[in-house]
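K.L.:
kindly generate the corresponding structure for this input.
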Amino acid sequence: MTLYRANPKDGVAWITGGSSGLGRALAKDLANQGYAVAVTSLPEDPADTLIVETAQMPGHVKSFPCDVTDEAGMARTAAAIEEQMGPIVLAVFNAGNYIATPGENLVVRDFHRSFAVNYFGIVNGVVPVVDHMRVRGRGHVVLVGSVTAYSGWPTTAAYGGTKAAINILAESLKYDFDKLNIRVQVINPGFVDTPLTEKNKLPMPGLMPVHRASRRMARGIRKGGFEVTFPYHISWPLKLLGLLPRPICRFVIGHTTKWWGRPLHFDRRLPGEKDPSRDKTT
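P.N.:
Sure, this is the predicted structure:
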């Protein structure tokens, strides 16, 4: 049996993180293909202008605001999309954040927040949407990762960790999803010029315009295999680099990012120690 692949004639495409960046561009591309597109973003980040911009396309866009970290809210959102728009045949879990985690200034809540959005934000959507797909006997789920999943990069201890976890999540689910006729893909883009990457202070080789990255993603959804990664001249060398002995891998990445010459910036006081420059004596 040929594994199901989503088609705009079959139902709705649901995109999280769809009001800006790569998700917004993909929503346009899918609407242009004829999909009815349900876009989920934070309530304070509405998709109103996206709806206007896609009004004349073959498909259309409707907004379903929700915080992806809200487990119950994501279940209600999936149910609302099914009720108001029709069956979800394609779910693209794209919402994510980037919080730099330099080793000299680690903050526990940065790790919690990264996994809450990037990883559990996917899980909170996958579980309810797959419940619907399983009953219908078909579906298509896309998890958005990153090439930073292939090996460790400076300041990505939290972000890269979430993307590696997403790749393992997709690989693990595929065993059973194939039996359920639910296609699962993981998309690992390189560096894409979006508001998210603007937070990154590292050199970003092969930085892609968002519209080009969106087209590659849409093409991968339409006819790609389990993993879709781009641009090839960046993603494949990084994939191969991850197979080398770790000292070589770290040396190459450290050299590429100019990290070896970077000075450390941190407070040398022990936790709880007072700042002597602020002590006043009389």
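K.L.:
every contact and neighbour count from this point should use C-alpha atoms.
P.N.:
Noted.
K.L.:
just the strands in the chain please.
P.N.:
12-16, 36-40, 60-63, 88-93, 139-144, 182-189, 227-230 (DSSP state E).
K.L.:
which strands and helices sit next to the first one?
P.N.:
If I follow you right, that is strand 12-16. helix 21-32, strand 36-40, strand 88-93 (3 or more C-alpha pairs under 8 Å, 6 or more residues apart in numbering; DSSP states H and E).
K.L.:
quick one, which of the strands of the chain is nearest to residue 262?
P.N.:
Proximity to residue 262 (C-alpha to C-alpha) singles out strand 182-189 among the strands of the chain, at 26.5 Å.
K.L.:
to compare against the first, here's the next sequence to fold:
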Amino acid sequence: MVRPTPNDGCVWITGASSGIGRALAERMARAGWTVAISARRGEELEAIARNHGGRMHSYPLDVTDREAVRETVGRIEAEQGGIALAVLNAGTHQPMRAKDFSAETVRKLIDLNVLSVAECLEALLPGMRQRGRGRIAVVASVAGYRGLPSASAYGASKAALINMAESLRPELEEEGIVLQLVNPGFVRTPLTDRNRFRMPMLMDVNDAAEALYKGLRSGRFEIVFPRLFCWFMKLFRAMPYVFALPLMRRMIPRGKV
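P.N.:
Now for the predicted structure:
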């Protein structure tokens, strides 16, 4: 499988105003890529782009807006060249205890975490098919491996992304398009700062961006980091319910979330 290089075209990163998305954008700009960054916060994007010597370009976008997604992909390809690599990283996390269960919260997370990814995929694929090549990384989470307390909405959205990527990978590969799945563990970002529980093996965001960058240059389907924690979660996913459910009861957050 051919390793992507800056000569192939530009990279588009959504959710790039903070966290892993921003750190990855900065890492790829340093590596010589032309980087198009998108998020809703236009002023922050502009400030980030200005610091990277013309390598980074701001494209403010609400990824839940279907027409805006198509327009933005068209603008990027017209102004920066074909999108050789897309990292669909936009998403959010909202803890939700069973006592506070809300269909509106589920809808909000599914709209942003799942449907916006589908909109981006639909907008990207025609150009990549025409060129006969391309690479797309879908950022999910190890929270999608198994249902966890307070993650009934977030985990469900990430499980949907995992299933979607698994389903699409073989067919897209036949068309010359590489689809990769990114399943991070705990990374220090504004999203994880909301958590009120201990986060095992919490990873620095720049270390996470470096691991993601290396993964994007590989042929692996799934990119995980930190590796040890992700492999623990894979074992937990395989555990029978008779053992898993008692462990999950011990994970229930006590007190306020």
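K.L.:
returning to that earlier point: how about CSV for the strands of the first structure, with mean neighbour count and distance to residue 160 of the first structure added?
P.N.:
Compiled in CSV, the strands of the first structure are given as follows (neighbours: other C-alpha atoms under 10 Å; distance: least, C-alpha to C-alpha, whole Å):
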stretch, mean neighbour count, distance to residue 160 of the first structure
strand 12-16, 27, 19
strand 36-40, 27, 23
strand 60-63, 22, 29
strand 88-93, 27, 17
strand 139-144, 25, 12
strand 182-189, 25, 11
strand 227-230, 21, 15
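K.L.:
so how far is residue 44 of the second structure from the residue mapped onto residue 52 of the first structure from the second structure?
P.N.:
Alignment note (TM-score structural alignment): residue 52 of the first structure maps to residue 50 of the second structure. Using C-alpha to C-alpha, to the nearest Å, we find residue 50 of the second structure at a distance of 10 Å from residue 44 of the second structure.
K.L.:
got it, and residue 105 of the second structure?
P.N.:
From residue 105 of the second structure over to residue 44 of the second structure (counting by C-alpha to C-alpha), the distance is 26 Å.
K.L.:
would you tell me which helix is longest in the second structure?
P.N.:
If you go by DSSP state H, the second structure has its longest helix at helix 154-174.
K.L.:
average distance between that helix and the first structure?
P.N.:
With mean C-alpha distance after the TM-score superposition for the first structure, helix 154-174 of the second structure departs from the first structure by a mean of 0.7 Å once superposed.
K.L.:
which residue numbers in the first structure does that helix align to?
P.N.:
On the first structure, the counterpart of helix 154-174 of the second structure by TM-score structural alignment is residues 159-179.
K.L.:
before we move on, what about stretch 20-39 of the second structure?
P.N.:
Per the alignment by TM-score structural alignment, stretch 20-39 of the second structure matches residues 22-41 in the first structure.
K.L.:
and residue 148 of the second structure, what is it in contact with?
P.N.:
155, 248, 251 (C-alpha atoms under 8 Å, 6 or more residues apart in numbering).
K.L.:
looking at the first structure, which of those hold up?
P.N.:
For the contacts of residue 148 of the second structure, the contacts that persist in the first structure are 155, 248, with contact defined as both residues aligned by TM-score structural alignment, their matches' C-alpha atoms under 8 Å.
K.L.:
in JSON lines, list the contacts of residue 148 of the second structure along with neighbour count.
P.N.:
Below are the contacts of residue 148 of the second structure laid out as JSON lines (neighbours: other C-alpha atoms under 10 Å):
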{"residue": "155", "neighbour count": "24"}
{"residue": "248", "neighbour count": "13"}
{"residue": "251", "neighbour count": "13"}
